[in-house]
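1. Structure for this input, please:
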Amino acid sequence: MTIDLTLVAIYILAMVGLGIGLTRRSSHTEAFIAADRSLPGWAVGMSIFGTYVSSISYLANPGKSFASNWSPFVFSLSLPLAAWMATRFFVPFYRRTGTVSAYTHLEQRFGTWARWYAVMCYLLTQVGRVATILYLVSLAVSPLLEGIDIRWLIVIVGILVTIYTLTGGIEAVIWTDVVQSLVLTLGMIITVGVLLYVIPGGFGHVLEVATDRGKFHMGDFGASMLRPAKGASSTFWVVLLYGLIINLQNFGIDQSYVQRYATAESERAARRSVWIGALLYVPTSAVLFFIGTALFVYYQGHAEPGLPARADQVFPFFIQSELPIGIRGILIAAILAAAMSSVDSSLNSSATLILCDVVRRLRRRPMSERGEMRVLYGSTLLFGLLGTTAGLAMTRVATALDAWWA
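-> Take a look at the predicted model:
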C-alpha cells in the first residue's frame, strides 16, 4: 500500500508542479484564458479527449457493460458525425468572432437575458459537476487507499487541482490534460492486459462467453426508431440520435470546449483538435466497455463472496483484490487522472465566464490587466472551494443522484 500511495502522490504532485511551472506564461489575461492562441492542435485535441473521459465514464462504462451490454457504446459512435459538424460550423464561427466565451453571441441574437441565462446555468452546472466528480472518484478510490477517509480525498484532490488551475491558467489545464490522458490510457491498457492474462483462454474465451450471453448487443436495429423490439431496452437509432444531440451540445455551446478552440494556434489547428479528441474517445470508450465485458467473463469463473452488488464498483473491486502492488497504484492514478482532467476544465472555464460575461459586461470602464487577473484568480479559487464543499456535502446523501433531485 505504501508503494501505491507513493505513486499516487508523485503523480498528483507532478501535475501541481507542471501547473506552477507555467505561472509566468499565464501572467496576463489573454494567456490565462486563451494561452495567447498559441497551442498546437494535437495538445488541444488530447485535452478535449481528457475532458470527455471523466472519472464517471472511466468507472461507469465498464459497469454498464458488466451489468448489461454495449448499448450505451452507441452514444460514442455519434462522435465522428458530431465532430464533422463542429469543424464545419462551430469552430469557424467561434474563430471568426474571436470571442473566448461561448455565450457572447446569444446577447447579440436574442438579448441580454439569453446570455445571462446561459451563463448562470453553466456556472451552477459546473459547481454540481465538480462536486459529483470529486465525490464519485473519492468514493471509488477510498477503498483502494485503505485508511484514507473519503472526505479527506475530496479535499486533497479539490485543493490540488484548484492550485495548478489557478497558477497556470488554461495552458496548465491543457498540458496537464495531455499527461493525464496518457496516464488514463496506460491504465486501460494495463487492465486489459491483466484481464486477458488471468482469464483462461484469453481474448477468444471472452468473445465466446460474451457473445453467448449477448453482452455485445448494441440495441434493436429494427425498422421502428422509437419502439424497441420486445425484450430490448432501447433501439440503436435512439441512442445514436441522443448521442449526436449531446455531442453537438458539447462542441457547440459548452464553454469547456469552445474555449479550447480559442487556444489553438490557427483555425486549422482548432479543427484538428476536435477530430483528435473525437477519434481518440471512440476506441477508448470501446476499451472501457470491453473491460466491463471481460470482468463479467472473469467473475463467471471466479466467484468472489465480496463482489459488489453495484456494477460500477466492480472495476475498483478488481483493482483492489486482483492487481499487484505498484500496478494498482498506476490504476488509481489513472482514475484520478480522469477526474482531474475534467475538474480543471470546469474551474478554468467558469473563471473565464465570470470575467468575460459578468465583470466585463457590467463594468462601464475597462478594467486594468492586474484587476482582470485578480478576478480570474479569485473566480478559480471560488469555484474550486464551492465544488469541493459541495462534494463534501454529497457524502451526507444516500447516492449522488439524490443530490440532483433534492
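2. Every contact and neighbour count from this point should use C-alpha atoms.
-> Fine.
3. My understanding was that Thr167 contacts Gly19; is that so?
-> Yes: the criterion here is CA atoms under 8 Å, and Thr167 meets it with Gly19 at 6.2 Å.
4. ok, and the closest non-adjacent residue to the one residue sitting closest to the centre of the chain?
-> A centroid search over the chain (CA atoms, centre = their mean) returns Ser54, at 2.6 Å, as the residue closest to the centre. For Ser54, ignoring the flanking residues on the chain, the nearest one in space by CA to CA, 6 or more residues apart in numbering is Ala338 at 4.7 Å.
5. Also this sequence, please, to line up against the first:
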Amino acid sequence: MSSLDWIILFGTLLLIVGYGVYKTKGSKNIESYLKGDNSMKWWTIGLSIMATQASAITFLSTPGQAYNSGMGFIQFYFGLPLAMIILSIWVLPIFYKLKVYTAYEYLESRFDLKTRVLGAFLFLIQRGLAAGITIYAPAIILSTILGWPLVYTTVVIGSLVIIYTVSGGTKAVSQTQQHQMIVMMGGMIVAGLFVIKLLPEDIGLAEATKLAGHMGKLELINTDLDLENRYTLWTGLLGGLFVALSYFGTDQSQVARYLSGKSLTESRLGLMFNGLLKIPMQFVILFIGALVFVFYQFNQAPVFFNEAAKDEVYLDPVQKEKYQSVEKEYSNLFEEKRRQVQLLSEAQGDEIQVLKQSIAQIHDQENQLREEAKTIIKNTNEDLETTDTDYVFITFVMENLPKGIIGLLLAVIFSAAMSSTASELNALASTSIIDIYKRNIYQNGSERHYLIASKLFTLFWGIVAVLFATFAGLLDNLIQAVNILGSIFYGTILGVFLSGFFIKYIKGNAVFIGALVAQAVVLYFYFFSEMAYLWFNLLGCGIVIMTGLVYQFFKNR
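-> Prediction:
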C-alpha cells in the first residue's frame, strides 16, 4: 500500500473516533449513556440501524457471495420491509409506553423474572459471539492483505471501537455511525465505478450486466419449495420476515438504536427508512460482486484468492510444483474462456445459448482446478483454510484500484467493523447492567455507580469480543456465519416476544418451558439435519408458541 492509502485509512478512522468522543463526552447518568437522552432524529436512527446491520462482513463477503453464487442472496431481505411495518405499528408503542432501557424488561412485566433473564441470557450468548465474528471477519482478511499479525489487526479494530463506545455510550455509537455509513456506501459506489472503468473499452455497464445475466449471476428470484435451499423467495419472505422481526424487535443491538429516538414518530420513521433502503443497498453491493465476476472474465483471476495460503504452499518445493502445474493449466483455460466471453458479448439469437454452454463447461473445468488447488493447500498444511469467498473483493481492490482508493475501501471495511461492533458492545452492556446486574445483583446503587458499571461492562464485552476474534477459526462464509448464528437463537426469542405481545392466554411458566424446548429442537436440527438455516427462525418461534399453548392448556385443566 502507498503512503497516501495509509494516510486516508487511518485519517478517516481517527476522525470518526475523535468526532464520536468529542460530540458525546460527559454522560452524567445511565439514561444519557444507554439511551442518549432520547435525542436522536429519525435520519440518525435510520442510518444507525443500517450501519449496525451492515458490518464489515457485508462489504467483504457479500460481493464474494455474488461472485460465486449470484445475486440470489438478496432474497434473504425480502421479509424486512414487512417486518418494519409490523414493528412500527405494534411493538414500538409498547416499548415507549413502558419506557424500557432494554427489550427484555418487557418480558418481566408481561411474564416473570426468569423469562426476562432467559431472554437476556440468550441474547448475551448470541450477540457476544457475533461481536467477536464482526471483529474477526475483517481482521483475518486485512491481516492477510496487509501482512500484519492477526492479533494486531484484531486489537486495532477492537481498541478503536472500545475507545468511543466506552466514552460516549449510545449517543457516541449513533453519531459516529452517520459518518461511517456515508464512508461505507460512498466507498462501495466508487469501487463499482472503477470496476466498470477497468473493463475492456467495448464493454460498458449495459454489456457487463448482459454478460452477468448470461452467466447466471443476476438470478434474483428462486420460487422452488426446497427446505434445503438457503435462498428462495419463500425462505426470504417467511424465514427472512421472522429473522427481521426477531433481530429488529428483540435484539438489543437494534432496539437500543430506536429507543434513543426523540419520539415514537422519530423511531418509526427511522425503522421505515431502514425498511425502504436496506434492499437497494444490498442490491448495489451484490451487483458490484457480479461486476467483479465479469471483470475476471477478461482479466485472469488467481486460482485461489487467498494469496497467504498460496505463499505457504510455495515454501514446500514438492507442493509448489504441483500448484504451479494447476496454475498453468488454469491460465491456459482462461485464454479460451476470455475469447468465448468476448464472443458472447457480441452474440445474438441461437448463438448465445451455444456460447453459454461452452463457457459453462469451461467454468466447470476451472472449478475442478480450484478444487485441486485446495487439495494441495490442505496437503501442505491441514490448518490452512480452503474457502476464499471472503477474499474475492478485497483481492480485486488491492490488485486493481489506484492509490488512495485502496485506502478508502479499507477504511470502509474498518468503519463497518467498528460501527456494528460498537452497537453490539453497547447493547451487551445495556442488557448486562439493566437485566442482570441492576435487577438481580445490586439494586440500590447510585446513578454514578451504574454509569461506571455500564462503562466497565462495555469494556468487558469489548475484551471478550477481541479475545473471541483472536481465537476464532475462519468459517465457510462470514456473512452466512453471522446469519446462521442469529437464526439459531432468534426464533426462540421471537416466539417469547410474540407470545407476550399477542397471546395473553400464555403465562410465564408456559412460555419459559416453550423457549427451552424450542431452543433444544433448533440446536438438534442445526447439528443433525440439512434444513436451511432461515427456517430455524420459523421453527423456533412456532415451537415456543405451540408448546406454550399446550402447556398452558393442561395446566389450566
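6. how close does the residue nearest to the centre of the first structure sit to Gly326 of the first structure?
-> 23 Å (CA to CA, to the nearest Å).
7. now do Ser47 of the first structure
-> Distance of Ser47 of the first structure to Gly326 of the first structure, given as CA to CA: 26 Å.
8. the helices in the stretch 201-350 of the first structure, which residues?
-> Ranges of helices in the stretch 201-350 of the first structure, per DSSP state H, counting those that start in this stretch, are 202-212, 236-253, 255-263, 267-301, 314-322, 327-353.
9. could you dump these to JSON lines with mean neighbour count and distance to Val74 of the first structure?
-> Formatted as JSON lines, the helices of the stretch 201-350 of the first structure follow (neighbours: other CA atoms under 10 Å; distance: least, CA to CA, whole Å):
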{"stretch": "helix 202-212", "mean neighbour count": "15", "distance to Val74 of the first structure": "17"}
{"stretch": "helix 236-253", "mean neighbour count": "19", "distance to Val74 of the first structure": "6"}
{"stretch": "helix 255-263", "mean neighbour count": "26", "distance to Val74 of the first structure": "22"}
{"stretch": "helix 267-301", "mean neighbour count": "22", "distance to Val74 of the first structure": "10"}
{"stretch": "helix 314-322", "mean neighbour count": "19", "distance to Val74 of the first structure": "21"}
{"stretch": "helix 327-353", "mean neighbour count": "27", "distance to Val74 of the first structure": "21"}
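10. Of the ones you listed, which is nearest Ile189 of the first structure?
-> Taking CA to CA, helix 267-301 is the member of these nearest to Ile189 of the first structure, at 8.4 Å.
11. and that closest one, how far from the second structure on average?
-> Helix 267-301 of the first structure differs from its equivalent in the second structure by a mean of 0.9 Å after superposition (mean CA distance after the TM-score superposition for the first structure).
12. matching residues in the second structure for that helix?
-> On the basis of TM-score structural alignment, helix 267-301 of the first structure is assigned to residues 264-298 in the second structure.
13. corresponding residue for Tyr247 of the second structure in the first structure?
-> By TM-score structural alignment, Tyr247 of the second structure lines up with Asn250.
14. what's near enough to touch the nearest residue to its match once chain neighbours are set aside?
-> Distances taken as CA to CA, 6+ apart put Tyr257 closest to Asn250 of the first structure, at 6.7 Å, once the chain neighbours are dropped. Listed by CA atoms under 8 Å, 6 or more residues apart in numbering, the contact set of Tyr257 of the first structure reads Ile48, Asn250, Phe251.
15. quick check, nearest of these to Ile156 of the first structure?
-> Ile48 (24.4 Å).
16. Contacts only, for the closest one.
-> Counted by CA under 8 Å, 6+ apart, Ile48 of the first structure has contacts Tyr257, Arg260, Ser273, Val274, Gly277.
17. Pick out the most distant pair among the residues you listed.
-> Arg260 and Gly277 (11.4 Å).
18. Report the distance from stretch 111-124 of the second structure to the chain centre.
-> Distance of stretch 111-124 of the second structure from its chain centroid, counting by CA atoms, centre = their mean, to the nearest Å, is 25 Å.
19. what span of the first structure lines up against that stretch?
-> Under TM-score structural alignment, stretch 111-124 of the second structure corresponds to residues 110-123 of the first structure.
20. which residues sit against the matching stretch?
-> Outside stretch 110-123 of the first structure, the residues that reach it (CA under 8 Å, 6+ apart) are Tyr103, Thr104, His105, Leu106, Glu107, Ser350, Leu353, Asp357.
21. Report the buried residues of that stretch.
-> Neighbour counts over stretch 110-123 of the first structure (16 or more other CA atoms under 10 Å) mark Ala114, Arg115, Trp116, Ala118, Val119, Met120, Tyr122, Leu123 as buried.
22. now the helices: where do they sit in the stretch 401-550 of the second structure?
-> Going by DSSP H, counting those that start in this stretch, the stretch 401-550 of the second structure shows helices at 405-431, 447-471, 478-502, 508-528, 534-556.
23. Where does the second one end up in the first structure?
-> On the basis of TM-score structural alignment, helix 447-471 of the second structure is assigned to residues 369-393 in the first structure.
24. The lengthiest helix in the second structure: average distance to aligned residues in the first structure?
-> Longest helix in the second structure, counting residues (DSSP state H): helix 150-198. The superposed helix 150-198 of the second structure is, by mean CA distance after the TM-score superposition for the first structure, a mean 0.6 Å from where its aligned residues fall in the first structure.
25. Which stretch of the first structure lines up against that helix?
-> Using TM-score structural alignment, helix 150-198 of the second structure pairs with 150-198 in the first structure.
26. got it, and stretch 405-416 of the second structure?
-> Counting by TM-score structural alignment, stretch 405-416 of the second structure pairs with residues 327-338 of the first structure.
27. distance from that stretch to the second structure after superposition?
-> Superposed on the second structure, stretch 327-338 of the first structure shows a mean distance to its aligned partners of 0.5 Å (mean CA distance after the TM-score superposition for the first structure).
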